[in-house]
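> Would you be able to build a 3D model of this:
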Amino acid sequence: MLTKNFKSDKNRLINTTYQESRLNMTGWIIYNGTLNVPKIKELVDTLVEEGKKLNIKLEAVKNTEIIPMYSNEGKAELVYLNKLEEPEFIIFWDKDVLLASHLEKMGYKVFNSSKAIKYCDHKGLMHLVLSNNNIKMPRTILSPMIFDYSLNSEDYLIKCYETLGESVIIKESMGSFGMQVYLINNREEFINKVTELNKNNIDFIIQENIKSSFGRDIRVNIIGNKVIGAMLRESNSDFRANISQGGKGRLIELTKSQEEIALKAHKVLGLDFSGVDLLFGENNEPLLCEVNSNLNFLSFEKIWGKSFGKKILQYILGEIL
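Here you go, the predicted structure:
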């Protein structure tokens, strides 16, 4: 039988102990039911299989299989499309922040929390939350709220562009896998892209182009308050180093300053697990690029040779038992 002393020992290996105790636990891993991205389904399936090894029944649940509802009394409830076993914890591998918040209202322990997911899902909000925490990052400008672009003067946009330099990066506030990120090299290109995004009501951020980090960055994988491992990502053909965009990865040891900035960003955003991306500034000074709550850890696992998913589950069990 598990004891309170075991609960407090977060550094102890869990796998063998859980097998011996014949622990049977049910959890959900929620993912988006309308997003057809094979990597996400592969990642979810990987976590389900790792759960079996720890005697955890981890059910893969699409966000379209559960309907958040409020009763006449104003109570948060769920309507189910299919019969599901009551979970003792929920891994939320989606960005449906309202659903995550609803589940927390119902008393479920959700990993990552709805607040942490919200901060990471919107790049502008993420930089806002991280600001004033002594975390070095590229100079970043938030997109303005514009209701009618035809009424807006180009003076504002030109000032943004000139403030950050002749070469800038535009990132849509909501995007993954290195997509919706644009390298802009002249004023006309900048105004055209911003005009396009504004007309489509797409929030974005504008950042200075860190030329010293062209085609290379570091992905730092964190669980709890511990760095599990880091991967240098490099591309010979693209300013983005993402593996999804053709970059290649290899394991590296972090410097003290790289580890410190990654852990600080992780903690400020209140994450349980994350993938923190760092850029190389002048003299290889680490700069915070962004933080991912729903990190794609499959590429890291392949070169690491161990199960990152197992580490996540061990951490969650240590938090709830």
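
> use CA for all of it now, contacts and neighbours both
Will do.

> Test my guess that Asn116 contacts Leu271.
Small correction: residue 116 is Ala, not Asn. Yes. Using CA atoms under 8 Å, Ala116 is in contact with Leu271, at 5.7 Å.

> now the other sequence, so there's something to compare against:
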Amino acid sequence: MQGWILFFHDLEPGIPEVPEILRFREAAGQLGIALAIYKPQLFDLIVGGGHDDWSLRYDGLPVQRPDFVLCRTGAETDYSTLALLRQLERRGVRLINGATTIELVADKLHTMQKLARVGLPVPRTMLGRFPFDAALVERELGFPVIVKTLQGTRGAGVLKCEDRAQFEDLAGLLESARAQADFVLQHYIRASHGRDVRILVVGGRVVAAMERRSLTGGFKSNVSLGGIGTAYNPPPEMADIAIKAAAALDLDVTGIDILFDETGYRICEANSAPGFQGLERASGADLPAIILSWIRDTQDRAPGAPSARAEEGAIVDLVFAGRSRLDQLVDTSASYDRFAIAIGWRLIGAGLSALGHATLPRILIDRRGGRGRLLRGLYEDRAVPVQQLLEQDEQERTLISVLAVAVWAAIMPWLAGAEPMISGMLSLVALLFPATFLLTAPAGRARRLLQKPGAEA
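Got it, this is the predicted structure:
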């Protein structure tokens, strides 16, 4: 099996990404994969002229067609690299990741637009344009506010303006310098100050994660800027967000950065060529071997096969409450028979739920709940991602329903004229249900129910 890595630079020690390229080369040798490292700017592209066969030259010499190409140019990807990737894709070469995807992810605003369109949680974001309107920024995003260049990597090109005066100073400086870069402005997630989670998704599965923390008290947590990374086991809701983000952006291999807020999580950004030195140290996993093994094991799939449709993801949500829970079911099943039984019961449960939504009186069906929204989304041919089947508003409605039934069950024995001791015992048992609902998993349910909807992070 032959593969290429596209990388802009010479393999010199002073370049931060070089150790990762060398790790790929080491892992490829152990897996028996011939891996060549090429600079995309040295390829000659010829289109048309009746040449339908493979005809590509590198630094003036012909090169053989690879089985796959792993692009490690990230946010620095330029037009010539995208042109090369499109040419390779047209010739049937498998790309990890593709040209369209890399171009999308390199643009932070486009990434946020794509994620928001499918309902995934992102910080409130707006495009910065000259002259900056500080009043509009204060009204829409508030202060502090995060200022980012549209393209950047390893935390470069990211600033925090603490207040309106500081923002106006920065805007004036950029305008006077006639800055050519484009900027995005984002709401500052206070609960995630100096802290986030990097999740590595490979082939639609979470393979490693680390929590990153700043050691200086600053708001940036990047390991490349002196932050510290520790192994992290993401909760199912966080893992589902990362998996759905990778699917929405059509990323085969990606690092998804997740911020904490007081009501859940938000996607900070996605990376098409994620750095993994800190993640590998934190997790202890051989990440290049994991990535290359996945490429090798899935190489027989049809070239250019599209990613799973959003509707398929919604069905996974409907039946299994998220892709990460399905993966967890696969990993924890001791045998194929147990796995098949577990799948069968979940399919039966989802089927009965769907039949209930169709046949029971509307007053008995919560059509705004997780299953109701998913079914309605499938019917209307649009994806409705659900972070949790019991979200905050659904928990509140469920609690009200449980309370009403419990109160009615508590007074029924007294109305029926039962013995006082029996009536008291039955009433106590009935009232235990709402108490149990509040005190059991998911943790913090009672606290979240008492919070005001839409509380700021």
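
> What's the TM-score once they're superposed?
Once superposed, the chains reach a TM-score of 0.83 (TM-score structural alignment, normalised by the length of the first structure), with 288 aligned residues with a CA RMSD of 2.2 Å.

> picking that back up, touching both of Ala116 and Leu271 of the first structure, which residues are there?
Ser293 (CA atoms under 8 Å, 6 or more residues apart in numbering).

> who has more neighbours, those two?
Per other CA atoms under 10 Å, whichever of Ala116 of the first structure and Leu271 has more neighbours is Leu271, with 26 against 22.

> Name the SS class of the aligned partner of the more buried one in the second structure, please.
Counting by TM-score structural alignment, Leu271 of the first structure lines up with Leu251 in the second structure. Here Leu251 of the second structure is recorded as coil under DSSP: H, G, I helix; E, B strand; the rest coil.

> cool, and Gly275 of the second structure?
Applying three-state DSSP: Gly275 of the second structure is coil.

> Return the residue of the first structure aligned against it.
So, by TM-score structural alignment, Gly275 of the second structure is matched to Asn296.

> returning to what we had before: any idea how far Gln395 of the second structure is from the residue nearest to the match of Leu271 of the first structure when sequence neighbours are not counted?
Nearest non-adjacent residue to Leu251 of the second structure, counting by CA to CA, 6 or more residues apart in numbering: Asn97, 6.1 Å away. In this view, Asn97 of the second structure and Gln395 of the second structure are 39 Å apart by CA to CA, to the nearest Å.

> Kindly report the same for Gly92 of the second structure.
With CA to CA as the criterion, Gly92 of the second structure and Gln395 of the second structure are 49 Å apart.

> and the two? which has more neighbours close in?
Neighbour totals were compared for Gly92 of the second structure and Gln395, and Gln395 leads with 19 against 16 (other CA under 10 Å).

> quick one, what contacts the more buried one?
Going by CA under 8 Å, 6+ apart, the list of residues near Gln395 of the second structure reads Arg445, Leu449.

> Are we agreed that it is in a strand?
No. Counting by three-state DSSP, Gln395 of the second structure falls outside a strand, being helix.

> Can you give me the distance of it to Glu312 of the second structure?
26 Å.

> same check, this time on Tyr79 of the second structure
33 Å.

> again, but for Pro420 of the second structure
Distance from Pro420 of the second structure to Glu312 of the second structure, by CA to CA: 55 Å.

> Give the aligned range of stretch 337-353 of the second structure in the first structure.
Under TM-score structural alignment, there's no match for stretch 337-353 of the second structure.

> Contacts for that stretch next, please.
For stretch 337-353 of the second structure, the external contacting residues (CA under 8 Å, 6+ apart) are Leu318, Val319, Phe320, Leu329, Val330, Ser333, Arg371.

> The biggest helix by length in the first structure maps to which residues in the second structure?
Identified as the longest helix of the first structure according to DSSP state H is helix 38-53. Alignment of helix 38-53 of the first structure against the second structure: residues 15-30, by TM-score structural alignment.

> quick check: the helix or strand hosting Ala404 of the second structure aligns to which part of the first structure?
Per DSSP states H and E, Ala404 of the second structure falls inside helix 392-415. Alignment of helix 392-415 of the second structure against the first structure: no match, by TM-score structural alignment.

> how far is that helix from where the chain is centred?
Centroid separation for helix 392-415 of the second structure versus its chain: 37 Å, with CA atoms, centre = their mean, to the nearest Å.

> same deal with stretch 40-48 of the first structure?
16 Å.

> try stretch 86-97 of the second structure
Relative to the centre of its chain, stretch 86-97 of the second structure is centred 24 Å away, using CA atoms, centre = their mean.

> and if you look at stretch 173-182 of the first structure?
Computed by CA atoms, centre = their mean, the chain-centroid distance of stretch 173-182 of the first structure equals 12 Å.

> Stretch 229-241 of the second structure now?
10 Å.

> equivalent range in the first structure for that stretch?
Stretch 229-241 of the second structure corresponds to residues 249-261 in the first structure, going by TM-score structural alignment.

> List the buried residues of that stretch.
Burial within stretch 249-261 of the first structure, assessed by neighbour count using 16 or more other CA atoms under 10 Å, is assigned to Gly249, Leu254, Gln258, Glu259, Ile261.

> Checking my notes, the first one in a helix, right?
Think Gly249 of the first structure. No. With three-state DSSP as the criterion, Gly249 of the first structure is assigned strand and is not in a helix.

> which element is the aligned residue in the first structure for Val69 of the second structure on?
Under the alignment (TM-score structural alignment), Val69 of the second structure pairs with Ile90 in the first structure. Per DSSP H and E, Ile90 of the first structure falls inside strand 89-93.

> relative to helix 38-53, how tilted is that strand?
For strand 89-93 of the first structure against helix 38-53, the angle by axes from the mean of the first three to the mean of the last three CA atoms, to 10 degrees is 160 degrees.

> Cool, thanks, talk later.
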